[in-house]
Structure formats: structure tokens, C-alpha cells
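In: coordinates only, sequence not included:
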């Protein structure tokens, strides 16, 4: 994207990120929640997770930040809405004796039904926190011409200026089934990247149903979380698992959206678990959670490596200090301590209780 097309803003911008603590200086933030975060596996809206997102968004707004929220979930909520409508609109006799199959409902109808229900839920929750929200349903055409992009930027700017949280979603009611490979975006991860770059955001946060990017499917025991994405060279070595049953994107789509946002001038992108309480606020506190994407990850990778060495040294000192009392044990007490440790291992006894009994054995 041409930097000249980036929207100007009045607040100071986060120019570069050399460590996670720098994320605390982000002033304009785009937060995207996927369907797997908004909707439970049974199709109902996750009131706990949505309420937590609303509280986090309002908390960072009170800290003086501007927030644009990109929300998936309309199709998932719509599926449950129309299922309930089908039950309410038919008699008990029909439900027991109907033999013909109903015509399948397309995603455009599900999105249209779910969008209204989802926005009603957002308005209810945010109003309890004295925050007003607005809805913007976008299509690819809103990013294809300069005048439409300027109209979008002006609308978002004025909403932010008046303290309103814009809630953005793709207008699936009119775009479902019409997506092409050359479109500006193919899912809400791509839409969030476009909005973040268009609005000159400091940070984009992608909320998902896992802790971040893993080197292999997180269901595998040997899977390892990648705290900082080392660059495109690592992409080929990552093994991707199955996508969420309720979403359209997946982790591969999030990596692609994150790298596009970085290429388009967004200083940082964080992929983190939207199901964890305080997940959004922890990003601004510099907590070691999620996977961070930046243009030049080298300083952050070096910082993480130094911290890993420091942690290993600290653990070695802790083990040395904890082992010193064992030297002074008598032979009988030493044998007793081994029995205590063995029993603790088999009984999953908390280490502090086992340590207390070893000390008592002296």
C-alpha cells in the first residue's frame, strides 16, 4: 500500500517496536475477534468471552486509546437465530411429523439474521459500561477507490473523535459466495489488516481460540508456542492443523493478514487467545503471551534469548540452594526424604508439601 494513502491522525504514532513493553505506547488499536472467540461450539454467543472483550475495550479506552473493533460471528449467531425461529414458527405436530427436508439456508441469510442479533448484544453490553458503539458493514468496493477509502476514514475518524467504538464486519449478506482470489480481503483477518493500515493504526490484535502461533498443531504434545514470528522464512516449517469448525480463516490466514499489515505500515500485530481473561490488556502490559509480529524481529528475538538464559541461570541457582539442606541429612533422614519424594510423585503431591515433610524428616 502506498504510504501516501495512509490516513493522517492527530495522536502520536508508535514508530517502532523493539520489545513488548513498547506496545504500551500504542494509541490507535484495531482488535479483531474471530468466530471461534465470539461463538461457542454449540452455536450460541459466548457471553463470557464477549463481555470480557467489552470490558477490556472500555478499559483501554479509559486509558486514552482509540479502538476499532472488527467482529466476526454474524453467520454463527445467525445460524442459532434461525434455528430458534424455525422452532417458534412451527407447531408441535409439524416438528414431530415433518418428513420433507427444509431448503438449506445460505450464509448470506445467516449473516443478515445474525448481524442484527450480534449488534443488539454488543449494544447491551457496551451500554452497561457507558460506551456507545456503531456498526459498519464493509465490502471490497470500500477499498478499491480513493473516494470510498476517504469516506470510510472520515467516518471512522469522526466516530473515534466522539468517543464511539466502531464495530466493523464484512457485509456477508451481499458478498457471500462472490469472493475471488484477487479481492482486497477474503476474511475478517484480511479486513482487519486493511482497516488497520487505512487508519494508520499502531497495533492490530487478532483474538483466536489458541494461545498464539505454534510450530505444529497445538493439539500435539510436542507443539511449541512461537512468541515472536521470526520472519517469512519460518512459514514453510510451520505445520498447520485443521481450521475451527465455526470460522472461515484459520491460523494460516492470520499469519498472512499479520504480514500484510506489517508490509502496509502497521508497526505491530499480536495473535493471542481471546478466551483468556484480560487477554487484550495483557498485550499493553508487555506480558509474554501470544505471538508478536513486527517488521524487524531481531531485537525482540535477542531480548527473548537473553531472558531465556537468565531464567535458566535463576532456576539453576534455585535448584542449588534447595539441595543444600539435603547434604546435612543423616542417613536415616535421607532415606526418609527419598520415600517422601517417591510418594509425592505417585500421589501428585504439591512440591511445597513434600518439601515440608523432607524438612521435618531432618
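Out: Great, that's in hand. Please read these numbers as outputs of a predicted model, since none were measured by experiment.
In: From here on, just use CA atoms for contacts and neighbour counts.
Out: Noted.
In: hey, where'd the strands end up in this protein?
Out: Secondary structure of the chain (DSSP state E): strands at 28-33, 66-71, 133-138, 165-170, 203-208, 268-273, 291-294.
In: shouldn't residue 248 be in contact with residue 186?
Out: No - Residue 248 lies out of contact with residue 186 (C-alpha atoms under 8 Å); the separation is 9.1 Å.
In: Go through the helix ranked longest in the chain and flag the buried ones.
Out: What stands out as the longest helix in the chain, according to DSSP state H, is helix 298-327. Within helix 298-327, the residues scored as buried using 16 or more other C-alpha atoms under 10 Å are 300-301, 304.
In: what's the answer for stretch 42-55, then?
Out: By neighbour count with 16+ other C-alpha under 10 Å, stretch 42-55 contains the buried residues 43, 45-46, 49-55.
In: Mind listing residues that contact that stretch?
Out: With C-alpha atoms under 8 Å, 6 or more residues apart in numbering as the test, stretch 42-55 has contacts from 37-40, 76-77, 79-80, 122, 125-126, 129, 274-275, 277-278, 280.
In: let's bring in a second model and compare:
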């Protein structure tokens, strides 16, 4: 499987995207603890719910990209301590991909494609290659399953906070494919006010006070709520509708895209006439 990188400024890709797919794109990002339990078992109910909703969106005329975390967390929780993160990743990544393949194929007869990134692939002249590959896969009816390539080297594992449990990856990917929606699924209802514990239903991409008050909790994966807000705002600044919500909420993805009842936290995007790409 080739390791693809992508170009982080999307303006040069708009015409190319229109040649490949004219469908609106939804990027779904699911965090490690949303997909995997404390003993390492997959949360199949959540995974099948995501798949079912992705299928519904495809039937409604959307293209879907899934950014899935959980490889290292799954292997470490299931097989215990004693191995380094690189080894955990090499164990967990094929199991993660297999789980998604089965969920899409056995129930819906839909194909998925595995795409992994390493940190250095987010730089360099060939970064646009992944965008072309992703859009080609979507045109062919394949659902890309994307995650960071955690098994490539110990140095990159040590630098994983820069990928923030795929939060950075999901945000940049959504920007580059000109997605209409980025939905970041987590284990809580959305962004909670650190002072009151109440759900913050809306915030603007320019919001700073809430982000500054958020603190990463001890023992959290790299993708804590502060990371989701930070990188969700980045996507919203590019004009993408961003939602942070619980993966366990029934039909959370479809309801968010169709703007049914308000779910989770909506990061209000920059208006189309004033986007900065």
C-alpha cells in the first residue's frame, strides 16, 4: 500500500476535484475511545452505526471519507504493556482496517480502501497525490478509511502529538478535498463549558476564550477536546461546517448533515464569500 501525502492548500485543487467528483463530501473522524473499549475490544455497535449512516449519506448523494483512530489503543489495551508504540501500531492497524472492511462489505457490499499517512508526508512537493487518489477512489465508489501511519518509525511515534489522534489529519484532509462537512465523533456530547459542564451548542471559528479554558485530561489520547476545537476551527475557517458530537448519539451523522435537531457542538464556518483557504 503506497504511503500518500497531501497538499495542504486546496485552491489549486478545486478544478481538479470538479473533474473527478461533483458530489458534496462528508469527512467523519472517529477517535480511539469512540471505537475501542477499555479492554481493547471494538465497539461494534458504534462502528456499524457509522457505517450505516455513511451508506445513508451515499444514497442521498454524498461522498464519505472516514478518518479512524484506534490502532495503538486497541493493541495496547488488548495485549498489555511491554511493547513500544510502533509494535502496537503494526498489530492494531490491520485489525482496525479489517474491522471496517467487514462492516462495509458484509452488510452493504461496499468496498473500502486503506490510506495511511506519516508525518513527513504532510510536507513536500508530492502532497497533492493523496487528494487525487482519494477523489479517484470516491469516483469509483470506494470509501476511503484514513489514519496516520503510526508503524513507520519510532521517531514519528514520538512526534504523534502533532497528529493529535488524527484530529490534524481530519481537518487538513477536509480542507484539501473541499469537504462540506467535518464531523468529529467523541465519547462526550460535544464541547462542554469547563466552568459549568454545560454543552456549548455553537461557537464561531474565531472563538478563543473557550479553547483557552479547555485542558487536556491526564491519560487522554493525543486527541483531547482542546485538539478537536483547535483543528475543527481550522476547518471552519476554510468554510467547512464542523460538528463535535458523541459517537453514541443515534443517527448523529445523518442528523448533523441534514440539519435535523441540534446535536453536539457546531463550529460555525467562515462564509463562502470570505473564505481563507
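Out: Arrived safely. From a predicted model like this one, the values you see are computed outputs, not experimental measurements.
In: Of the buried residues of helix 298-327 of the first structure, which is the nearest to residue 149 of the first structure?
Out: Minimum separation from residue 149 of the first structure among the buried residues of helix 298-327 of the first structure (C-alpha to C-alpha) is found for residue 300, which lies at 33.9 Å.
In: circling back: which one, of the strands of the first structure, ends up nearest to residue 215 of the first structure?
Out: Ranking these by distance to residue 215 of the first structure, with C-alpha to C-alpha as the measure, places strand 291-294 first at 11.3 Å.
In: With the second structure overlaid, how far apart is the closest one on average?
Out: On superposition with the second structure, the average gap between strand 291-294 of the first structure and its aligned counterparts reaches 1.2 Å (mean C-alpha distance after the TM-score superposition for the first structure).
In: For that strand, grab the matching residue range in the second structure.
Out: Residues 265-268 of the second structure are the counterpart of strand 291-294 of the first structure, counting by TM-score structural alignment.
In: Not counting its own residues, what contacts that stretch?
Out: Applying C-alpha under 8 Å, 6+ apart, the contact partners of stretch 265-268 of the second structure are 189-191, 199-205, 232-233, 236, 241-245.
In: rerun at 10 Å
Out: Counting by C-alpha atoms under 10 Å, 6 or more residues apart in numbering, the neighbours of stretch 265-268 of the second structure from elsewhere in the structure are 182-184, 189-192, 199-207, 229, 232-237, 239-246, 256.
In: Please pick out the residue of the second structure most distant from its centre.
Out: The outermost residue of the second structure, judged by C-alpha distance from the chain's mean C-alpha position using C-alpha atoms, centre = their mean, is residue 82 at 28.7 Å.
In: Now do the same contact list for that residue.
Out: Residue 82 of the second structure makes contacts with 76, 88, as judged by C-alpha under 10 Å, 6+ apart.
In: counterpart of residue 247 of the second structure in the first structure?
Out: Checking TM-score structural alignment: residue 247 of the second structure goes with residue 274.
In: before we move on, back to that, can you redo the buried residues of helix 298-327 of the first structure as CSV with distance to residue 65 of the first structure?
Out: Conversion of those to CSV gives the following (distance: C-alpha to C-alpha, whole Å):
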residue, distance to residue 65 of the first structure
300, 24
301, 27
304, 27
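In: that older thread, what residues does the nearest residue to the match of residue 247 of the second structure once chain neighbours are set aside make contact with?
Out: On the basis of C-alpha to C-alpha, 6 or more residues apart in numbering, the spatially nearest residue to residue 274 of the first structure that is not a chain neighbour turns out to be residue 207, at 4.6 Å. Under the criterion of C-alpha under 10 Å, 6+ apart, the contact partners of residue 207 of the first structure comprise 31-38, 53, 71, 189, 254, 270-276, 279-280, 290.
In: So which residues of the second structure form helices?
Out: Counting by DSSP H, the second structure has helices at residues 14-20, 32-35, 44-59, 71-79, 85-108, 128-139, 154-158, 167-176, 209-213, 225-237, 252-257.
In: Out of those, which is closest to residue 148 of the second structure?
Out: Between residue 148 of the second structure and the helices of the second structure, the shortest separation by C-alpha to C-alpha is 7.5 Å, and it involves helix 167-176.
In: State the span of the first structure onto which that closest one is aligned.
Out: Alignment of helix 167-176 of the second structure against the first structure: residues 189-198, by TM-score structural alignment.
In: Check the mean deviation of the matching stretch from the second structure.
Out: Between stretch 189-198 of the first structure and its aligned stretch in the second structure, the superposed structures give an average distance of 0.8 Å (mean C-alpha distance after the TM-score superposition for the first structure).
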